[in-house]
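In: build me a model from this:
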Amino acid sequence: MNQIKLEQQLRDFLEEDIGDGDITSQALPQGLKKTAYIFAKEDGVFVGASILKVGYSIINRHINVRLMKADGQFVEKGETVAEVTGAVDQLLLGERVFLNLIQRLSGIATLTKKSIEALNDPTIRVCDTRKTTPGLRMLEKYAVRCGGGFNHRRGLDQAVLLKENHLAAYGGIRQAVSRVKETLGHMTKIEVEITNKQELIDVIEAEVDVIMFDNYSSQQVKEQQPLVPSNIVTEVSGGISLKTIREFAGCGVNYISLGFLTHSYKAIDYSFLLK
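Out: Now for the predicted structure:
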């Protein structure tokens, strides 16, 4: 994770919440030091070590953060993940912002881990999509990795993905792939989304790098995957849920991309309490 970008984002998040100052805590005795405990209120995968370390260093570099859990580690209900020691008013400045992030990122990591366990096929990598919260993509994709998953492209500038609307605009698969190859260098991968067998034949003949089976059933994937040359990476996406992902075990694709990892997760609840 980019530490410079993380610090910039945390500064913005803190500024949004703090405004001109915490008027609730301003009457507290100056210099009153305490230790706060952050603990899980339910089972899940913890993500938030860097948020606490970097976040509290922004507020005051003398605040001490002691971590009991590393990112990606499983935490049980009631377990303490971190102790934070410093002036009480400064500890409280970051409480809500940091908990908000930790809860959401832990939820994504936990859902990713559950998805991998439900699939139960180590030959297929579970990855995310671009269906992330605006402004939080770096953090949400990091949380997917903490849960054992992999990242799809981070943005539009990282790889070519020709979807239904692109193919319509270019005039078809062959025209789209040909045009893209003319304008891009050899280091940029090209993926094409397909919806039927004829499109599969077209993309194979166009010599793309990655094929996405879009909204395919597991049976359809199993029928068409053997037609794909071994040098082309395959992916299935669309319409897959935690309940149905197991159906795709053994289907032969390299990746399953899941939008629900970052748009339909349940946050893992944490509490922040002063000793």
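In: for the rest of this, base every contact and every neighbour count on C-alpha atoms.
Out: Will do.
In: which residues of the stretch 51-200 of the chain fall in helices?
Out: 88-119, 137-146, 164-170, 173-183, 197-205 (DSSP state H, counting those that start in this stretch).
In: other SSEs contacting the last one?
Out: So the one you mean is helix 197-205. The contact analysis (3 or more C-alpha pairs under 8 Å, 6 or more residues apart in numbering; DSSP states H and E) places helix 197-205 against helix 173-183.
In: can I get the helices of the stretch 51-200 of the chain in JSON lines with mean neighbour count and distance to Thr80?
Out: Listed next are the helices of the stretch 51-200 of the chain as JSON lines, based on neighbours: other C-alpha atoms under 10 Å; distance: least, C-alpha to C-alpha, whole Å:
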{"stretch": "helix 88-119", "mean neighbour count": "22", "distance to Thr80": "13"}
{"stretch": "helix 137-146", "mean neighbour count": "23", "distance to Thr80": "19"}
{"stretch": "helix 164-170", "mean neighbour count": "14", "distance to Thr80": "47"}
{"stretch": "helix 173-183", "mean neighbour count": "15", "distance to Thr80": "52"}
{"stretch": "helix 197-205", "mean neighbour count": "15", "distance to Thr80": "51"}
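In: let's see this one next to it:
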Amino acid sequence: MYDVFQTDRLIDFWLAEDIGYCDLTAQLMIEAHEIGAFAMNARETLIVAGIDVAARIFRRYDPTLEVNVHVKDGEKIERGTVMLDVSGTARSVLTAERTVLNIVQRLSGIANLTEQYVAAMAGTKARLIDTRKTTPGLRMLEKHAVTCGGGLNHRLGLDNGVMIKDNHIAVCGGIAKAVQRARKQLPVLTKLEVECDSLAQVEEALAANVDVIMLDNMSLEDMTRAVEIVGGRVMLEASGGINLATIGAVARTGVDYISTSKINQAAACVDIGLDEAE
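Out: Model prediction:
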């Protein structure tokens, strides 16, 4: 889920960044009246993310282009699948091509990796959530890509919820004081989460009546014990040091959520190409 208005602002920036004053190659080699027809093809199996953004880029650069989308975000497709086709002024298609491919390759790469993490948690109640460690300027779309791969979004930004971390606790003089200070002006529909790095802090946060407790860089044994201590009274989130090799064991401790920045930061772009239509 993303906002079209915000997306258009990003598209304008992306196009300006890549084109500069003009696409010199296209201007020199392709006549203004020449028409072309092209297809965006998946060159590997992938989870689609950002396909509507791709179509919007073509149309925003040149509204006369005809774009037909053949797949949906969140859909798993095989190598060779035609994702969209575009026809019209050849100059326009080739000028916008790289911007289109860059964003879909990036977002689909995140969706791909997210799906692998979700699969590694199969058979547990834990749900995968992302973090704010996103590419500056791309957070909205990268978080959308996570949902395409089967994950959930954590905070979209700092104004989306209260998360009391170690430095907040240190400034306030303890978890209880930090929570009390936050509760005084907390919007009524806003969640309050506290980061804990010890079982003693878990008990303190539980007593302070928080909504979510984050178990930060805890051992599997401590996470399992934290689940027992909490007994389902609040949601538990495991975070820190989570990767594809460790997430299954963490999920089996009984936590409700597992957050990791890896699904964004470690995602490799998928292979997609724009080829002349047959």
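In: Leu227 of structure 1 is nearest to which of the helices of the stretch 51-200 of structure 1?
Out: Using C-alpha to C-alpha as the measure, helix 197-205 is the one of the helices of the stretch 51-200 of structure 1 that comes nearest Leu227 of structure 1, at 8.4 Å.
In: sorry, back to before: and the helices of the stretch 51-200 of structure 1: which comes nearest Glu79 of structure 1?
Out: Using C-alpha to C-alpha, the helices of the stretch 51-200 of structure 1 put helix 88-119 closest to Glu79 of structure 1, at 14.1 Å.
In: how close does that closest one sit to structure 2?
Out: Comparing helix 88-119 of structure 1 with its match in structure 2 after superposition yields a mean distance of 0.6 Å (mean C-alpha distance after the TM-score superposition for structure 1).
In: residue range for that helix in structure 2?
Out: Using TM-score structural alignment, helix 88-119 of structure 1 corresponds to residues 90-121 of structure 2.
In: and stretch 95-106 of structure 2, how far from the chain's centre?
Out: 17 Å (C-alpha atoms, centre = their mean, to the nearest Å).
In: list the buried residues in stretch 152-163 of structure 2.
Out: Buried residues in stretch 152-163 of structure 2, defined by neighbour count with 16 or more other C-alpha atoms under 10 Å: 152-155, 161-163.
In: now swap in stretch 41-53 of structure 1 and tell me
Out: By neighbour count with 16+ other C-alpha under 10 Å, stretch 41-53 of structure 1 contains the buried residues 41, 43-53.
In: how about stretch 241-250 of structure 1?
Out: Buried residues in stretch 241-250 of structure 1 (16+ other C-alpha under 10 Å): 242, 245-246, 248-249.
In: which residues does Gly157 of structure 2 contact?
Out: Listed by C-alpha atoms under 8 Å, 6 or more residues apart in numbering, the contact set of Gly157 of structure 2 reads Arg132.
In: what's it aligned with over in structure 1?
Out: Match for Gly157 of structure 2 (TM-score structural alignment): Gly155.
In: quick check: that match vs Lys131 of structure 1, distance?
Out: Using C-alpha to C-alpha, to the nearest Å, Gly155 of structure 1 is found at 11 Å from Lys131 of structure 1.
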